[in-house]
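Asks: would you be able to build a 3D model of this:
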Amino acid sequence: MIDGTAELRLDFYEYVSGKLAAEGVHTVFRERTGPLSYLADYRPSSPFEVIVKNRATGSTMRKYPGLFTEGQLLDRPVVKFDYRTDPEDQPIGEDYLRMLGLDVDAFHEAAQHCNAVLRRLLEPLDLWDFCLIIAPDEKRGVVINSEISPDCMRLRSAEGECYDKDLFRQGASGDEIIKKWTELMGIITRA
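Replies: I've put the predicted structure just below:
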């Protein structure tokens, strides 16, 4: 982790969690208790993540070479499930998840709802993809059980500027990442 990014990730998560909750998408986030700390409802973490793709990028390009072009807008958002294993997460079929007793349709619906809210909230930036961990919840059906931050998504400006996890991968310095994520908070809070 790069010094100075944890607080920005938490700023983003706190802000987005409030907006999502107002739209009926519940997260485990309860309240911020300090610059780098917050309270959350405990839910056991599942061994798989839910990934929403609005554009072809990342694993879509690696796993399905030749089918899409990088950045291609998909006709509709794609929701997929990956089993979190090393060295690379592996896709897991929805029928396997159903056999484990999971309400896959509820997970799908929560991911799509989260995507719709995030896309509106993050305008004018374009949300290419993001990943979540979703957990069953007795009161709400399901909740988002993971951080939502630039570290778990791909987010681009109309000019192609990167505001996300790919900054790390492209070798940006810590100062560059902090600058972009600070700029991102200004964009989404309209400050």
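Asks: going by C-alpha atoms from here, please, whenever you check contacts or count neighbours.
Replies: Will do.
Asks: looking at this, Ile188 is in a helix?
Replies: Yes - counting by DSSP: H, G, I helix; E, B strand; the rest coil, Ile188 falls inside a helix.
Asks: could you find the closest non-adjacent residue to it?
Replies: In space, and not counting its chain neighbours, Ile188 is closest to Leu122: 5.6 Å by C-alpha to C-alpha, 6 or more residues apart in numbering.
Asks: this one as well, want them side by side:
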Amino acid sequence: MKLTYTGKTKDVYALDNGNYLLKFKDDVTGADGVFDPGANTVGLTIEGAGRAGLSLTKYFFEILKEKGLPTHYIEANIEEATMTVKPATVFGNGLEVICRYRAVGSFLRRYGMYAKEGQPLDAFVEVTLKDDEREDPPISEDALHMLEVLSRDEYKVLKDLTQQIGQVVKEELSKKGIDLFDIKFEFGRVGESKEIVLIDEISGGNMRAYKDGNYIEPLQLEKLMLETN
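Replies: Got it, this is the predicted structure:
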């Protein structure tokens, strides 16, 4: 294995067969010791967060596979906190795609003149550039097209997949009485056909979820979702 990328919450290794291995860390994003899925810095380290995030990611990726929704997932090893994935190229230097069901976080900070905290949103899709220096600025479809980050057709696929996958996650959480406020995805292109697929992870560190009006920490979310009834 060859280390090819060191990220905030996981490291990426190239395998001899052309696939990649993601090693999940116990670091989560946030600031001043407070978790924030929208932050672009590591805010704290939570013991067991890596395995918890991978466990939930495996759970969701296998559901998406059953539903025929495309991802880069091949298999996962929970004990070693690793996931084997297909090679994928990102859009530009990387995009994050947020699906919002409630007005919270950066959405509320930007649009608070009109939005009320927690008000329902209709699976609002927002794309941001992965750019720590500029604090991950939001970007529109027109700008993405004009800057040749992706085509308009690709944007439509990106948006449709975001809403479809977000709905799957939302429905699974609701089975446990959990309300999904927002979730962050990443996508890439795979193969010669450059098919757009979900990459990275689906875990508590990528979403805001509440139960009975109370925010659920990433580790607690994994326990609630994966506990056997």
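Asks: burial check on the residue nearest to Ile188 of structure 1, number of neighbours?
Replies: 18 (other C-alpha atoms under 10 Å).
Asks: what residue in structure 2 is paired with it?
Replies: Under the alignment (TM-score structural alignment), Leu122 of structure 1 pairs with Leu173 in structure 2.
Asks: and the gap between the residue nearest to Ile188 of structure 1 and Met153 of structure 1?
Replies: Remark: distance between Leu122 of structure 1 and Met153 of structure 1 (C-alpha to C-alpha, to the nearest Å) = 12 Å.
Asks: for Ile92 of structure 1, same thing?
Replies: Ile92 of structure 1 is 20 Å from Met153 of structure 1, by C-alpha to C-alpha.
Asks: of these two, who's got more company?
Replies: Under the criterion of other C-alpha under 10 Å, the comparison of Ile92 of structure 1 against Met153 puts Met153 first, with 21 against 15.
Asks: show me the contacts for the aligned residue in structure 2 for that one.
Replies: In structure 2, the residue matched to Met153 of structure 1 (TM-score structural alignment) is Met207. Neighbour list for Met207 of structure 2: Pro37, Leu180, Phe181, Asp182, Ile183, Lys184 [criterion: C-alpha atoms under 8 Å, 6 or more residues apart in numbering].
Asks: which strands and helices lie in contact with the top strand by length along structure 2?
Replies: When structure 2 is parsed with DSSP state E, its longest strand is strand 179-190. Applying 3 or more C-alpha pairs under 8 Å, 6 or more residues apart in numbering; DSSP states H and E, one finds that strand 179-190 of structure 2 contacts strand 89-90, strand 95-102, helix 152-174, strand 195-199, strand 207-211.
Asks: how about Lys58 of structure 2, what's its match in structure 1?
Replies: Residue pairing (TM-score structural alignment): Lys58 of structure 2 is matched to Glu14 of structure 1.
Asks: which of the three states applies to that match?
Replies: helix.
Asks: for it, give me its contacts.
Replies: Phe29, Glu31, Arg32.
Asks: what do you get if the cut-off is 10 Å, keeping everything else the same?
Replies: By C-alpha atoms under 10 Å, 6 or more residues apart in numbering, Glu14 of structure 1 lies in contact with Leu8, Phe29, Arg30, Glu31, Arg32, Tyr38, Glu147, Ile148, Ser149.
Asks: which among those end up buried?
Replies: Leu8, Phe29, Glu147, Ile148, Ser149 (16 or more other C-alpha atoms under 10 Å).
Asks: and these, which of them are in strands?
Replies: Phe29.
Asks: ok, Leu122 of structure 1 touching Arg154?
Replies: No - with contact defined as C-alpha atoms under 10 Å, Leu122 of structure 1 does not reach Arg154; the gap is 11.5 Å.
Asks: and the two most separated of the contacts of Glu14 of structure 1?
Replies: With C-alpha to C-alpha as the measure, no two of the contacts of Glu14 of structure 1 lie farther apart than Leu8 and Arg30, at 17.4 Å.
Asks: which residue comes closest to Glu123 of structure 1 once chain neighbours are left out?
Replies: Glu123 of structure 1's closest residue in space is Ile188 (C-alpha to C-alpha, 6+ apart), at 7.4 Å.
Asks: hmm, the one you found is touching Pro150, no?
Replies: No - between Ile188 of structure 1 and Pro150 there is no contact under C-alpha under 10 Å: 11.9 Å.
Asks: neighbour count for the two, which is higher?
Replies: For Ile188 of structure 1 versus Pro150, the count of surrounding residues by other C-alpha under 10 Å is larger for Pro150: 22 against 17.
Asks: mean shift between the one helix or strand Ile63 of structure 2 maps to and structure 1?
Replies: Secondary structure from DSSP states H and E places Ile63 of structure 2 in helix 49-66. When structure 1 is overlaid, helix 49-66 of structure 2 sits 0.7 Å from its aligned residues on average, using mean C-alpha distance after the TM-score superposition for structure 1.
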